[in-house]
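Asks: My questions concern the predicted model and sequence given below.
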Amino acid sequence: MSNFSYIRGLGYHVPERVYTNADLEKFVDTTDEWIVSRTGIKQRHVVENETCLDLTFEATQKALKDSGMEADELTHILVATFTADTVIPSAACLLMEKLGLSNRIPMDISAACSGFVYALEVARALICLHPDSKILVCGCEILTSRVNWEDRSTCVLFGDGAGAVILTAENCQNSGKVIDVLLSSEGEGETLNVRGGGSAYPYKLGDTVGENHFIQMQGRSIYRKAVRSMSAISLEILAKHGFTTEDVDVLIPHQANMRIIEAVGKKLEIPSEKVFSNVERFGNTSAASIPIALAEAKEVGVIKNGDLVLLATFGGGLTWGSTLIQF
């Protein structure tokens, strides 16, 4: 049995409304210079009337079109998110319904910013067990619903969006072969968290929303751990398959901020022209970050046929991972 899975289609969708740094200056104690110099972010897309379901649906439609497939061919629906529309039903169940499907296998994956890569590994495992599977893997976040706009250190970082891929065991023209996925974690809850609303931090009727409802992050610690972890696991997956960083045509790190992206590229000794980034336009979209960047890089021709693409991600939990794809 082959251990390879193939990306048949890619798509992404972001809200129309954009918050530039100048827009944030109107209600956040910050400046464009402060944000750009520390993060590289110039703008982010923010939902107005859209929901997580809306974003995943639009990204899915684009991935289906790119793959030449119809929605009713899908057997599994995986959504990586921590900002689903509802606690129950799952984002995947709601998406299945909106796609007009039933009797499929929908599930959400929770691994924060690493969620998409974790979901990709789940999809690969399902295809090994059920080779006829056609699996939709989405990453979607409405992060602006979980940012504290009075916390200038975090609120400027995040944006909303969704990305999607369709994975099968069938190798078709222009497919991307997923060579391997490696995952790791630390199991740590202090550095990056959203506690409010969890069963250990419940709200009672009439309670006001507190700071623990929103993203809380120790930025300096995250920077060090993210750079170290993404670099190490990227080198591990390359070595496992007989590659070096010189073989990498395109590196797509998690789009957390430009400092982390540049530091990972430098640590891996991959030239900056081979490191794809769109963080300046989208901000950090958590689980949607990697699939949005992957879909856009393919769409604009940064990723070409024959390219070896390396993905690296890091998120709360702490979780991290790396993926090798041959297009």
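Replies: Everything's here; your move.

Asks: rest of the way, CA atoms for contacts and neighbours
Replies: Will do.

Asks: Spell out the residue ranges of the strands in the stretch 51-200 of the chain.
Replies: 76-80, 105-109, 134-142, 160-168, 176-188, 192-193 (DSSP state E, counting those that start in this stretch).

Asks: let's bring in a second model and compare:
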Amino acid sequence: MGKVAGVRVAATGSYVPDQIVTNEDLAALGCDSEWIVRRTGIRQRRRAADGEATSDMCYEASVRCMEKAGVTADQIDLIIVATMTPDHPTPSTGCHLQRRLGVTAPAMDVNAACAGFMYGMITAAQFIAAGNSKCALVVGADLMSRTVDPEDKKTYPLFGDAAGAMLLVADENATEGILSYQVGSEGCGGEMLCVPAGGSRTPLTPDTYAKRLQYLTMDGRNVFKWAVRLFAESAKDVLADAGVDSSELDMVVLHQANQRIIDSAVSDLNVAPEKVFVNLDRYGNTSGASIPLAIDEAVREGRMKSGDLVLMCGFGAGLAWGTALMRW
């Protein structure tokens, strides 16, 4: 548990590719449209264009965020990109983004999958609190359509491509900032969400390609059970640490993985459904982009305003999670 004062969100921005893939479009792959809606709540998702990479989506989201904040490249002094789908194993996607934006600052990637943005945001906040950054750009982005097996009819329909950005700035008047946060991991469950091949443990070979081990595998049933338990415990811990009752929350933004997980979380937390932002139906699970994409939409729709108490939680492969309560 921890807290970070003196930090404020200057602006948010997001980007989704133009191509919309509906459940009906996936019928040609043998996917059942009604099953997808009934089991997940997803009706469509976005797919990146051929030749479009994760850093391209990061760039678009970052430019929109910077324009909203009125911040120029020379003012940014830290870039953190949360992604599990980098352009290359190395250099980092953060460095690709830094070069394209024309920023002169340290840049790095964080890989905590669907919890990645929360890890990145909390890390950036700590840089600011330590006096080592005054304007940090945090981006969550994943190009999941190339990470999931098109032949996996239960997993492929769940994911989409997107990017979301947030500018965190030092502000001595932001006496609350992040009121409480928790990050954690349970590596014993790593096999439940895993890309088996492509690393030093199991390099890519003709054999691993033939076995389709370059794609994400998921034990959906057990991931669902873990996510429901994890959010209930983590949210209660963070709220208790901050001395805040769930009735005081103005907005709850969860990782957009599954509508049933979100519904269960709302029930456990005893929060009114209208205080829980959902865009899962239109974008699917966008992994590291999920939370910043949802936050940016909530802000643009006027559902989040200065002074609001916002609870955020990301959870996924690792297994890893990050939960934070922030004064907007």
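Replies: Perfect, I can see it now. Owing to the predicted nature of the structure, the values given are computational and were not obtained by experimental measurement.

Asks: How close are the two chains, by TM-score?
Replies: Once superposed, the chains reach a TM-score of 0.94 (TM-score structural alignment, normalised by the length of the first structure), with 323 aligned residues with a CA RMSD of 1.8 Å.

Asks: ok so, going back, compile the strands of the stretch 51-200 of the first structure into JSON lines and extend it with columns for distance to L324 of the first structure and mean neighbour count.
Replies: Compiled in JSON lines, the strands of the stretch 51-200 of the first structure are given as follows (distance: least, CA to CA, whole Å; neighbours: other CA atoms under 10 Å):
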{"stretch": "strand 76-80", "distance to L324 of the first structure": "19", "mean neighbour count": "27"}
{"stretch": "strand 105-109", "distance to L324 of the first structure": "20", "mean neighbour count": "20"}
{"stretch": "strand 134-142", "distance to L324 of the first structure": "16", "mean neighbour count": "31"}
{"stretch": "strand 160-168", "distance to L324 of the first structure": "14", "mean neighbour count": "31"}
{"stretch": "strand 176-188", "distance to L324 of the first structure": "5", "mean neighbour count": "17"}
{"stretch": "strand 192-193", "distance to L324 of the first structure": "27", "mean neighbour count": "20"}
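
Asks: Those strands: which one's closest to S277 of the first structure?
Replies: With CA to CA as the measure, strand 160-168 is the member of the strands of the stretch 51-200 of the first structure nearest S277 of the first structure (15.0 Å).

Asks: which strands and helices sit next to that closest one?
Replies: Using 3 or more CA pairs under 8 Å, 6 or more residues apart in numbering; DSSP states H and E, the elements in contact with strand 160-168 of the first structure are strand 5-13, strand 43-45, helix 52-67, helix 115-129, strand 134-142, helix 289-299.

Asks: so of those, which one's packed in deepest?
Replies: Greatest average neighbour count among these goes to strand 134-142 (a mean of 31), per mean count of other CA atoms under 10 Å.

Asks: Next, the contact list for the closest residue to L249 of the second structure other than its chain neighbours, please.
Replies: Closest residue to L249 of the second structure apart from its sequence neighbours, by CA to CA, 6 or more residues apart in numbering: L309 at 5.2 Å. By CA atoms under 8 Å, 6 or more residues apart in numbering, L309 of the second structure lies in contact with 248-251, 325-328.

Asks: Filter the residues you listed down to the buried ones.
Replies: Buried members of these, counted by 16 or more other CA atoms under 10 Å: 249-251, 325-328.

Asks: Counting only strands, which of these make the cut?
Replies: Among these, DSSP state E puts 251, 325-327 in strands.

Asks: Can you tell me the closest non-neighbouring residue to the equivalent of L97 of the second structure over in the first structure?
Replies: Under the alignment by TM-score structural alignment, L97 of the second structure pairs with L95 in the first structure. Nearest residue to L95 of the first structure, sequence neighbours excluded (CA to CA, 6+ apart): L53, at 6.1 Å.

Asks: F277 of the second structure now?
Replies: Closest to F277 of the second structure by CA to CA, 6+ apart is V253, at 5.6 Å.

Asks: and the gap between L158 of the second structure and M304 of the second structure?
Replies: 27 Å (CA to CA, to the nearest Å).

Asks: more neighbours, these two?
Replies: L158 (25 against 20; other CA atoms under 10 Å).

Asks: In this model R38 seems to touch R260 of the second structure, though I could be wrong.
Replies: No: the criterion here is CA atoms under 8 Å, and R260 of the second structure misses it with R38 at 9.2 Å.

Asks: So the two - more neighbours on which side?
Replies: More crowded of R260 of the second structure and R38, by other CA under 10 Å: R260, with 15 against 12.

Asks: give the contact list for the more buried one.
Replies: Per CA under 8 Å, 6+ apart, neighbours of R260 of the second structure: 39-41.

Asks: what's the span of stretch 244-251 of the first structure from first residue to last?
Replies: 12 Å.

Asks: got it, and stretch 188-201 of the second structure?
Replies: 17 Å.

Asks: any residues touching it, and which ones?
Replies: 202-204, 208, 213-220, 222-223, 316-319.

Asks: For the residue nearest to K42 of the first structure when sequence neighbours are not counted, grab the count of nearby residues.
Replies: Setting aside the residues directly before and after it, K42 of the first structure is nearest to E280 in space (CA to CA, 6+ apart), at 5.0 Å. E280 of the first structure has 18 neighbouring residues, counting by other CA under 10 Å.

Asks: With the second structure overlaid, how far apart is whichever strand or helix holds E280 of the first structure on average?
Replies: According to DSSP states H and E, E280 of the first structure maps onto helix 279-282. Helix 279-282 of the first structure, aligned to the second structure and superposed, deviates on average by 0.2 Å (mean CA distance after the TM-score superposition for the first structure).

Asks: re earlier: PyMOL command for the buried members of the contacts of stretch 188-201 of the second structure?
Replies: Applying 16+ other CA under 10 Å to those, the buried members can be selected in PyMOL as follows:
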select buried, resi 213+214+215+216+217+218+223+316+317+318+319
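
Asks: Among the contacts of stretch 188-201 of the second structure, which ones are in helices?
Replies: In this view, those that belong to helices under DSSP state H are 208, 220, 222-223.
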